[in-house]
Structures are given as C-alpha cells and as structure tokens.
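> model this:
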Amino acid sequence: MSPIVTHAADGALPPTRRPWYLHLYVQVLIAIAAGVLIGHFAPATGEAMKPIGDGFIKLVKMIIAPVIFLTIVTGIAGMRDLAAVGRVAGKAFAYFLTFSTLALIVGLIVGNVLRPGAGLNIDPATLDGGKVAEYAAKAHDATLTGFLLNIIPDTFISGLSEGNILQTLFVAILFGIGLAMIGERGERITHALEDLSLAVFKVVSILMKAAPIGAFGAMAFTIGKYGVGTLANLVALVGTFYLTSLVFVIVVLGLMARVCGFSIFRLIAYLKAELLLVLGTSSSESALPSLIEKMERAGCPRSIVGLVVPTGYSFNLDGTNIYMTLAALFIAQATGVDLSLGQQLLLLAVAMLSSKGAAGVTGAGFITLAATLSIVPSVPVAGMALILGVDRFMSECRSLTNFIGNAVATVVVSRWEGRLDRDQFNAALAGRAVPVDQMPADAVPAE
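Below you'll find the predicted structure:
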C-alpha cells in the first residue's frame, strides 16, 4: 500500500479552511487560560475541577494500550523482515542513550554554572521529611531488577489491560513477530487488525474533542491548589529549569533536526495542539495516541512510529533527566552540601539508570528523583521538601520536553532508516497536510 497523499494534487482545490475557533489547539489554549483564571480568582472552585482533568486522563489511558498494540503489531507484521525490526530498535536505543545522557550533562553543567540553590543555607534537620515520605517509599521499590521484571506481564491479556506501556509494548512486539513468522497465514489477521485500527483511531479522534475540557479541569485544579504565588519562593530554580529545557530543545534537538534536514520550530508548530494538551494536563501520556497518529501522517512509517514512540516514553525522557540533575544540585547547594566531581558523576550515572523507569505521567519525575537521591546519600532526601511546592509547575516543562524529544527521535530514526516520506513530511510541517481530525477514517497511513 502506498502512503496517503496529504496535500492537494496539482489543479485540485485545497481543503476548506475552518474558522479559527474550531481548531483544537485554539480551544485548548482558551481552556487553559480559563482554568488559570478560575484557579486564581476562585481557588476552591478550581480545586473542585480536579475530577474533570482526571477523567480526561483516564479516557486517554483507556485507549493507549489498543493504539500501541495495533500500531506495533501491524507495523512489525507488515515489515516481515525481522532483521529490520532489530535494526530499528538498535538505532532507537542508541539515540535514546545518547540524548538522555546529553540531557543529564546539560542539567549538571547549568546547575554548576548558575547555582540556583546557593546562598539559601537551609539546615536539612529543619525540613519536614514527612512531606516526601510517600515519594521516597515509592522510590524504594524502583530498583533496576524490579523495573525489568515489571516489563513481563502476569498474563498475555494483562499486558493489554493494566495500562503499563512497557508491558503492552512487550506483548505487541512478541505478537507482531509471531504474525511475521507465519507468513501468508498471518496476513489475514494483519489485515483484520489494520481494519480494527481504523475504528480505534476514530475513537482517539472522538476523545480528543474533549481535550479542552480536560485541560481546563487540570489547569484550574493546579492553580487553585498550588497558586501562582508559590512560584515566587523558588523562582530561580523554576526559571533555570525552564530556560535549560528551552536551550536543550532549541540547541541540542534543534541541531539534530537541522542535521536531518528539518526545522525544530516547524515540528513544534505541527504538534502545537498536542503540546498545549500536555501543558494543560502536565502529562505527556495524554497526547501519546495523537502523537502516534500525527507522526504517521507526517510520513514516518508505522513500524518505526510504533517502536520509537512507546519505548521513548520510558527510555527517552530528556526533560526528566534535566530536572533530576538540576534539582539534585539545587538541593545540595541549598543545604550546604558540596559535591565533588566524583560525587556528581556518580549522581549522573545513577540518574541514567533510575530515569529509565519513569513513565510519562504527573509526579513520575519527582519519584525518580527520590530514587536517585536515596542511592546517593551525600544529598539529603528530605531536601526534596524544598521543591515539592513547585514540582507540579516543573512537571509541565518535563512533560513538554519529553514529548518534543520523542517526536524528534521518531523523525530521526525514520530518516536513518531511509524510510521517511519527505514529500509527506514537508507537507505536514508546512501546514499543507489535512488536519488529523478532518481526515476520513479510511485514510489511516499504511506502509
């Protein structure tokens, strides 16, 4: 099957433009602004909006497993060349390791140069460790062995029903390989699953209509509960983190994008609706199904999208990595702990391992930070109480950076494989592609 054509053919009429207020990103932006106003001027009402945001997140999580399973299975079965599957996975993990390490190093360098925690002179004994006890308890179980064992589901079905992305990925890869190995007899099943994916992606399109409502509820709760004023107390740390993440996206990821022949700014513009949704919900997982769909429509093959995006959500967390080294140094500086170069390198090495278990959900970065500090005793875990009040605001930046990093990884690996449809990709980034929510159900990209 040939890729779909997403731009008007020569002589054909271009797609009809919709009114500006019907675009999803505009609706989400308005909803976020409304949520901020409600949370600020009516905090109690804002806090009461929490079920709305939680409900939307649950709706999205409900569809994530079917999307990942169908995308990966049909992609691998369609490739039939299992050596190609291994090659794609190898390139993806090489990319993940390289850029995750770069993110950790960038956070370490910025923390040492700007020193946002210097001069606070806080006695760790005066901190309320009870506030972070819950996170420390969760981090205690976050061992590398436990993480690896947790990839294997209890049953084949539980890998699809329990909402664990890596378990779904594991089951889907095995099933896709099985279909590819039985040849022609597996083609009937593959075609049936491709038809099923049409319905599943249509459900995704329906759920995305509720994105503005979910973003409104989540933002109203965040501002209502924590208040914009809480940022003032730790503005140096929050500002440093946002600036560092911005530099990483524009410079590091931007250079990678330039080498691969595309603009990071155009890619961000193409994903603006999803990025605003991530901003509103503080969770990159809320936009995962839509990211998979949009990457396919931008000319990335389904088999590569299906492998890179879900694995990237656990192994390519650039924002989380920047946060961990930067926050750890902030706590050390604020509590008067002078870390030697050796101790900082140990911190970086531990963070490289502990970050791989973080999921794309709110609060995962904070738990991963607790796991890292518990292994590096030089920095007091109780010091996390210093940043607990603003972690929710930094969670948004973590999620945004993670999301952009995985989008870039998908395009880069597709190009490395020589399977990126440049015409379709350029049309999408130039805004000539048919919007996702306007495409007919039978136009789901196929290889």
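> contacts, neighbours, all on C-alpha from now
Fine.
> and the nearest residue to A269 once chain neighbours are set aside, how many neighbours does it have?
Nearest residue to A269, sequence neighbours excluded (Cα to Cα, 6 or more residues apart in numbering): L429, at 7.6 Å. If you count neighbours by other Cα atoms under 10 Å, L429 ends up with 20.
> if I look at L429, how far off is V305?
In this view, L429 and V305 are 17 Å apart by Cα to Cα, to the nearest Å.
> again with L148
Taken as Cα to Cα, the span from L148 to V305 is 23 Å.
> of these two, which one has the most company?
Shown here are L148 and V305; by other Cα under 10 Å, V305 has more neighbours (29 against 11).
> right, and the more buried one touches E296 too?
Yes - under the criterion of Cα atoms under 8 Å, V305 makes contact with E296 at 6.8 Å.
> the strands in the stretch 251-400 of the chain, which residues?
Taking DSSP state E, counting those that start in this stretch as the criterion, the stretch 251-400 of the chain carries no strands.
> ok, which stretches of it are helices?
Ranges of helices in the stretch 251-400 of the chain, per DSSP state H, counting those that start in this stretch, are 254-259, 264-270, 272-281, 288-297, 302-315, 318-334, 341-354, 364-375, 391-416.
> again, but for the stretch 51-200 of the chain
For the stretch 51-200 of the chain, applying DSSP H, counting those that start in this stretch gives helices covering 82-114, 133-140, 144-150, 158-161, 165-181, 184-208.
> want to throw these into a markdown table with distance to Y242?
Output for these, formatted as a markdown table (distance: least, Cα to Cα, whole Å):
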| stretch | distance to Y242 |
| --- | --- |
| helix 82-114 | 11 |
| helix 133-140 | 23 |
| helix 144-150 | 29 |
| helix 158-161 | 35 |
| helix 165-181 | 27 |
| helix 184-208 | 27 |
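> pick the most deeply packed of these.
The highest average neighbour count among the helices of the stretch 51-200 of the chain, using mean count of other Cα atoms under 10 Å, belongs to helix 165-181 at a mean of 22.
> report all helices and strands that that one contacts.
helix 50-79, helix 158-161, helix 184-208, helix 302-315 (3 or more Cα pairs under 8 Å, 6 or more residues apart in numbering; DSSP states H and E).
> one more, so I can put them side by side:
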Amino acid sequence: MKTENPNSFNNSIFLKVVTNLTFWVLIAIIVGVLLGHYNPETGVKMKIVGDTFIDIVKVFIAPIIFLTIVLGIAGMGDLKKVGRIGIKSLLYFEVVTTFALAIGVIVAYVIQPGKIDKSGLNIQDASQFTNDPKTEFNWLEFFMANLTLQVLLAAIIFGILLNYYSKREIVVSFLYKCSKIVFKALKFVMYLAPLGAFGGMAYTVGKFGLETLIPLGKLMITVYITMFIFVFAILGSILRYYKIKIWSFIKYMKAELLIVLGTSSSEPALPSLMDKLERIGCSKSVVGLVVPTGYSFNLDGTSIYLSMAIIFLAQLYNVHLTFGEIVTVIGLLMITSKGAAGVTGSGFIVLASTLTAIHKIPLEGLAFLLGVDKFMSEARAITNFIGNGVATIVIAKTEGETIDLENPRALE
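Now for the predicted structure:
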C-alpha cells in the first residue's frame, strides 16, 4: 500500500502559499507598516513606489473602459433575439446594482470608516484636487477636462453604431482579442501589487502614524456588514416576494459558496450554479441568458464595494463631495463597473477611472486601499454569486416558471 509522503504534502502547501499573490500583498503591508513606523523618513520616501504602481495602472484606464463598454453594448445585439427576457434582465440588473451603489454610499456616510478625527488625514496635497468652491460647476468644462468621460461617451456611441454594422462580428472578434491581450497585460501588472501596497503603507504610516490603520479596519468591517445586510434584507426581500426564503437558497448553494469563498471569485462556481438553477425549475433559456449576462451586468457586491471605497477615500483625505458629484460617481460606476468581472485588477481600473473623472480625490489613495482590497474580495465574490442566482430565479418567476428549492430534479 502506497502512503503519502508527509514532506511532499507540506511542500505542496508551502508552494501554494508562497505563490499566492495575497500572501505577498500581506507581507508587503506588514513590511510597509514596520518601515513607516520605525523609520518614518525612509517610509515617506517610498511614496514613489506606490505612485509608480498607480501610474502604470492608469495606462490601462482608457483601453479597458473602451473595450469593455463597446463589447458590452455590442453583445446586447444578441439579447434582441430573446426579446422580453433580455429586456427584463437588463432592467433588473440596473435597478438592483444602482440600489447597491446607493446603499454603499449611504452606509459609508453614516458609519464614516475613513474618518480618523474631525479633519481626516488632513493631507495638504489633496487641495490641488479640489475644485474652487467659488467657481460655478460647469458640466461642459467638466467633460472636456476628463479623458475618462470622453472615452466613455466614444465607447457608448461606437458600441451602438457597431450593432448596425453589417460586418459587426468581424469587428467584435477583433476587439475581443484586443480585450484579452489588454486584460492579460493587466494581470501581469497586478503582480506588482505587493510593491504598490508596500509603498502606499510605508508612506502613509511614515507620514501620518499607525492610527491610519484604524480606518482600513473600519472599512473592512463596514463592507462585510453592508454586504450581509444587502444579501439578507434586500435580496431576501426580493425572494420573499416570490415566497422563497433566501436562507433556503444559500443552503442549497452551500458547496458552490465554499468554492467562491476559497477562490475569492464567483467564476469557478458558474457551471455548477447554472446546473443547480435548472434543477430547481429555471428553464435552460433563462439560465443561459441571465447568469452569463449577470456576471458582467449584475455585480451587487462589487457595486457596494466600489461606491464605499470612493466615499472612504474622500473621507480619508477630508475631501467634500457635493450631491451632484456623488450622483456623478454613482452614474460613472453604473457604467464603468460593467464588463470587467472576475479580472484581476479590474476593480482598481474602475476606481482609478472614477477618481480621474471627478478629479477631487488623490489617486495615491489607491495604493493605501490596495492594502486591504484582497481581504474584501471574498465578500464581493459571494455577494455577486448570490445576486446572480437570485436574479435568475426572479426572471424565471416572471416567466411563470415553478421554482422548488426543496426538491431539485435530476437533469438528463
């Protein structure tokens, strides 16, 4: 009888740990905090490391926004074939994700995780990002000064026109290949994330002290609590309307949720999710349309996190956002958060593009946020997964299909 070598098992675990990006981000955070605390002068000099990482990420903003928006709109041409199901799905996605964005903003303002004291971090450099309050806000000037918004508008127009082009499939195929190349390049850039986290932490702690770690902890706790409330209060209420219990759905999907928890991504559980939804009564056509589309258009967890992160950074840098600017942030996130699901670093592209557009919050804050981003990915992935399952059940119910979580049927 062959026995497993304990040393081989231990080596396997060690290899998995040391090749995990999260592990190195954590190590970088610890080293950055220690350097900033014990040698503040050197820690402050590490600002260039964090800034360089952010500058590299910024290069990807325009191409990723353009490609994801164009491909998303071009893909809607296929939804025309399925008629009312596609329309109802998109309507549901937009309503729920907008609601999630709004909840993120509201909770962030109520709990104020980014506030250390009445003055926040009181970073003087933040003043250069703030519009002169004596100057009347001008939407045309705001648009003309922001490349992000210009790319966004160009992508929307191009995507719409592309749907009416006779050789649309050739262009879409080319853009899809370009998208894969860009996202693959971004994936390699994200291997530099530990350096970005190190630079951001060393600079922040070196200049402002260990108390800056307090808001990061508050943000993590706030995000998890908010997503828990969203799942059980909001998504639970939606299912309750159709006489389905959210807890029954979670228990039914417990194996898939463990996969999502372990991988910090909802994509590995996608095939099993579709299979199980069909087993409880959702038709193949509804599942085949709603679930894949939802992975780009129905990111409840990501929406909550992104909106909370923007408000968190505003509080951290003591930047006041007007009501109009908050609405602009939500509007931008409604569009830019679509289409980049499950891609490493896509969340930072969305955050960077939004900060660039509103031009009031220093982009260097992303390096600071990078320190805890990895530790909130599980909450985002689980909420996204549950949200897409709920969306599919809702659309199936509106189509008159019978859903039975207690007696899932066997599929041929």
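> hmm, back to that, so the residue nearest to A269 of the first structure sits against Y270, correct?
Yes - here L429 of the first structure reaches Y270: they are 5.6 Å apart, a contact under Cα under 8 Å.
> could you find the closest non-adjacent residue to the residue positioned nearest the centre of the second structure?
What sits nearest the mean C-alpha location of the second structure, by Cα atoms, centre = their mean, is T302, with 3.5 Å. Spatial nearest neighbour of T302 of the second structure, chain neighbours left out: R380 (5.4 Å); criterion: Cα to Cα, 6+ apart.
> do R409 of the second structure as well
Nearest to R409 of the second structure is R279, by Cα to Cα, 6+ apart, at 4.9 Å.
> just checking, the one you found touches L411?
Yes - taking Cα under 8 Å as the definition, R279 of the second structure is a contact partner of L411 at 6.5 Å.
> more neighbours: which of these two?
R279 (19 against 8).
> show me the contacts for that one.
408-411 (Cα atoms under 8 Å, 6 or more residues apart in numbering).
> output these as a markdown table; include the columns secondary structure and distance to D78 of the second structure.
Below are the contacts of R279 of the second structure laid out as a markdown table (DSSP: H, G, I helix; E, B strand; the rest coil; distance: Cα to Cα, whole Å):
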| residue | secondary structure | distance to D78 of the second structure |
| --- | --- | --- |
| P408 | coil | 30 |
| R409 | coil | 30 |
| A410 | coil | 30 |
| L411 | coil | 27 |
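> got TSV for the residues you listed, with distance to L153 of the second structure too?
Converted to TSV, these look like this (distance: Cα to Cα, whole Å):
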residue	distance to L153 of the second structure
P408	45
R409	46
A410	47
L411	45
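> out of those residues, grab the one that's most surrounded.
P408 leads those on contacts (other Cα under 10 Å) with 15 neighbours.
> tell me the counterpart of G371 of the second structure in the first structure.
Counting by TM-score structural alignment, G371 of the second structure corresponds to G389 in the first structure.
> can you check L289 of the second structure too?
By TM-score structural alignment, L289 of the second structure lines up with L307.
> now swap in I310 of the second structure and tell me
Checking TM-score structural alignment: I310 of the second structure goes with A328.
> please pull up the equivalent of V31 of the second structure in the first structure.
So V31 of the second structure corresponds to nothing, using TM-score structural alignment.
> SS state for the nearest residue to V31 of the second structure once chain neighbours are set aside?
Leaving aside its chain neighbours, V31 of the second structure sits nearest to F198 (6.8 Å; criterion: Cα to Cα, 6+ apart). Of the three states, F198 of the second structure takes helix under DSSP: H, G, I helix; E, B strand; the rest coil.
> OK, contacts around F198 of the second structure?
Contacts of F198 of the second structure (Cα under 8 Å, 6+ apart): 25, 28-29, 31-33, 46, 49-50.
> nearest residue to the equivalent of V319 of the second structure over in the first structure in space, please, no chain neighbours.
Alignment note (TM-score structural alignment): V319 of the second structure maps to V337 of the first structure. Spatial nearest neighbour of V337 of the first structure, excluding adjacent residues (Cα to Cα, 6+ apart): V379 at 6.8 Å.
> relative to A137 of the first structure, how far out is that neighbour?
Taken as Cα to Cα, the span from V379 of the first structure to A137 of the first structure is 17 Å.
> tell me which residues of whichever strand or helix holds Y203 of the second structure are tucked away?
Using DSSP states H and E, Y203 of the second structure sits in helix 193-208. Buried residues in helix 193-208 of the second structure, defined by neighbour count with 16 or more other Cα atoms under 10 Å: 193-208.
> how much does the helix or strand following that helix stray from the first structure?
The helix or strand immediately downstream of helix 193-208 of the second structure is helix 213-229, counting by DSSP H and E. Between helix 213-229 of the second structure and the aligned residues of the first structure, the post-superposition mean distance stands at 1.9 Å (mean Cα distance after the TM-score superposition for the first structure).
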